[in-house]
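Participant: no letters, just coordinates:
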């Protein structure tokens, strides 16, 4: 069984201080993954069930996993910035995790759920080894698609916010991986274990 250390933390983002928590495996330096939470104005935070499931599954496979609160959420400074400043929050989280001595900064991944998936897609670049987007709300928003790294689109079959047919079309057009989970909707209640395992499998293929 993998031995883990979990610790609460804060890290800077410009003039703001953001709160987070990091899962660190016993064997280091480990590949690192930042996980971004859903929309702050609809109750999204780093305690979300999808975020927790992702981090725990990744940690169980020997990854360092960081979850954090966007600006204005929980104990993080600032206020919601309509998805503008939140991009900087993601960049700051990646920089913080990659700078930890327990983390191999050359093996970094990024994941996001719903609003967090949109922010992750905006920030992704060739500097990352892998990107996973869970339930990106493409029924209501355009999704940046020039990511520059291997990507996974993960959705629920019963999700009207991230419709499965649109995810399939996007995956085919971009040549990226796709997983649609039968029976799951946008909130993933009851499907956390399958979701976490799918994400861990993806990052294991690309970060190991």
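Facilitator: Nice, I can see it. Quick caveat: nothing in here was measured; it's all calculated off a predicted structure.
Participant: contacts and neighbour counts: CA atoms only from here.
Facilitator: Will do.
Participant: so which helix or strand takes in the residue sitting nearest the centre point of the chain?
Facilitator: Closest to where the C-alpha atoms of the chain average out (Cα atoms, centre = their mean) is residue 111, at 2.2 Å. Using DSSP states H and E, residue 111 maps to strand 103-113.
Participant: can you give me how far that strand is from the chain middle?
Facilitator: 9 Å (Cα atoms, centre = their mean, to the nearest Å).
Participant: which of the residues in that strand are classified as buried?
Facilitator: 103-105, 107-113 (16 or more other Cα atoms under 10 Å).
Participant: turn the residues you listed into JSON lines, including distance to residue 156.
Facilitator: Shown next, in JSON lines, are the buried residues of strand 103-113 (distance: Cα to Cα, whole Å):
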{"residue": "103", "distance to residue 156": "31"}
{"residue": "104", "distance to residue 156": "32"}
{"residue": "105", "distance to residue 156": "31"}
{"residue": "107", "distance to residue 156": "28"}
{"residue": "108", "distance to residue 156": "26"}
{"residue": "109", "distance to residue 156": "22"}
{"residue": "110", "distance to residue 156": "20"}
{"residue": "111", "distance to residue 156": "16"}
{"residue": "112", "distance to residue 156": "15"}
{"residue": "113", "distance to residue 156": "12"}
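Participant: out of those, which is nearest to residue 22?
Facilitator: residue 103 (11.0 Å; Cα to Cα).
Participant: which residues touch the closest one?
Facilitator: Neighbouring residues of residue 103 by Cα atoms under 8 Å, 6 or more residues apart in numbering: 28-32, 64, 97.
Participant: try this one next to it:
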């Protein structure tokens, strides 16, 4: 449990052994549609960041699980994510890099967090709800990252995400890594989830290698 803007928030945290290990925050899908920090994709991303040597946190937004407060239409949830990042930074003052990963609604919140926290070094956005929210706030997009989407997503058409990525990639210095998972819908099977986290690891390792940050098992 850690302090949030509208009460205490419930999370799961893994602390890396390396003093200056990179840190990652993983954000879950929509609270009103069954999203929790124990979502399959969220849990898998958490474990993969842990295995790569990150200090990593996943948590429940307000009103979910044992987290206090109630759903706030996305506004309060962005504040929750900022409080979670504050917790991560307080426990990891010498972190070598800061990453945020989110799935569906969590990906939207993660992109909002990027705009508020310029120290963020990268992101992983899975099933980004480009047809449900206005992403015009990414002007400019503050950093590079990975976007993964299911080719057969029935809630968010793949074309809407591709259009957003192409638009962001016209910005100077921005190059988003866009990967489409064939046959996948908005909710991933266990096998598809494994492919998603493999993509995430491939991207994160490449990005941190470019900045020469060593990771576990390097």
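Facilitator: Done, it's in. Bear in mind that the values here come from a model prediction, so they are computed numbers and not experimental data.
Participant: TM between them?
Facilitator: The TM-score (TM-score structural alignment, normalised by the length of the first structure) is 0.88; 198 aligned residues with a Cα RMSD of 1.6 Å.
Participant: mind checking what helix or strand follows the strand holding residue 111 of the first structure in sequence?
Facilitator: helix 115-123.
Participant: what lies in contact with the very next helix or strand once past that following helix?
Facilitator: Sequence order places strand 130-134 as the next helix or strand after helix 115-123 of the first structure, per DSSP H and E. With Cα under 8 Å, 6+ apart as the test, strand 130-134 of the first structure has contacts from 108-114, 117-118, 120-121, 124, 149-155, 199, 203, 206-207.
Participant: residue 125 of the second structure pairs with which position in the first structure?
Facilitator: In the first structure, the residue paired with residue 125 of the second structure according to TM-score structural alignment is residue 133.
Participant: run a quick neighbour tally on that match.
Facilitator: When neighbours are counted by other Cα atoms under 10 Å, residue 133 of the first structure registers 26.
Participant: do residue 2 of the second structure as well
Facilitator: 13.
Participant: so residue 65 of the second structure sits right up against residue 8, yeah?
Facilitator: No: with contact defined as Cα atoms under 8 Å, residue 65 of the second structure does not count as touching residue 8 (11.3 Å).
Participant: roughly how far apart are the match of residue 125 of the second structure and residue 68 of the first structure?
Facilitator: 16 Å (Cα to Cα, to the nearest Å).
Participant: what does residue 120 of the first structure give?
Facilitator: Taken as Cα to Cα, the span from residue 120 of the first structure to residue 68 of the first structure is 13 Å.
Participant: which stretches in the first structure count as helices?
Facilitator: 49-60, 85-99, 115-123, 164-174, 192-207 (DSSP state H).
Participant: most packed of those helices?
Facilitator: Highest mean neighbour count among the helices of the first structure (mean count of other Cα atoms under 10 Å): helix 115-123, with a mean of 25.
Participant: helices and strands around that one, which ones?
Facilitator: The contact analysis (3 or more Cα pairs under 8 Å, 6 or more residues apart in numbering; DSSP states H and E) places helix 115-123 of the first structure against strand 30-36, helix 85-99, strand 103-113, strand 130-134.
Participant: quick one: those as JSON lines, columns for distance to residue 144 of the first structure too.
Facilitator: Listed next are those as JSON lines, based on distance: least, Cα to Cα, whole Å:
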{"stretch": "strand 30-36", "distance to residue 144 of the first structure": "16"}
{"stretch": "helix 85-99", "distance to residue 144 of the first structure": "13"}
{"stretch": "strand 103-113", "distance to residue 144 of the first structure": "13"}
{"stretch": "strand 130-134", "distance to residue 144 of the first structure": "11"}
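Participant: leaving out chain neighbours, which residue sits closest to the counterpart of residue 149 of the first structure in the second structure?
Facilitator: In the second structure, the residue matched to residue 149 of the first structure (TM-score structural alignment) is residue 143. Distances taken as Cα to Cα, 6 or more residues apart in numbering put residue 122 closest to residue 143 of the second structure, at 6.1 Å, once the chain neighbours are dropped.
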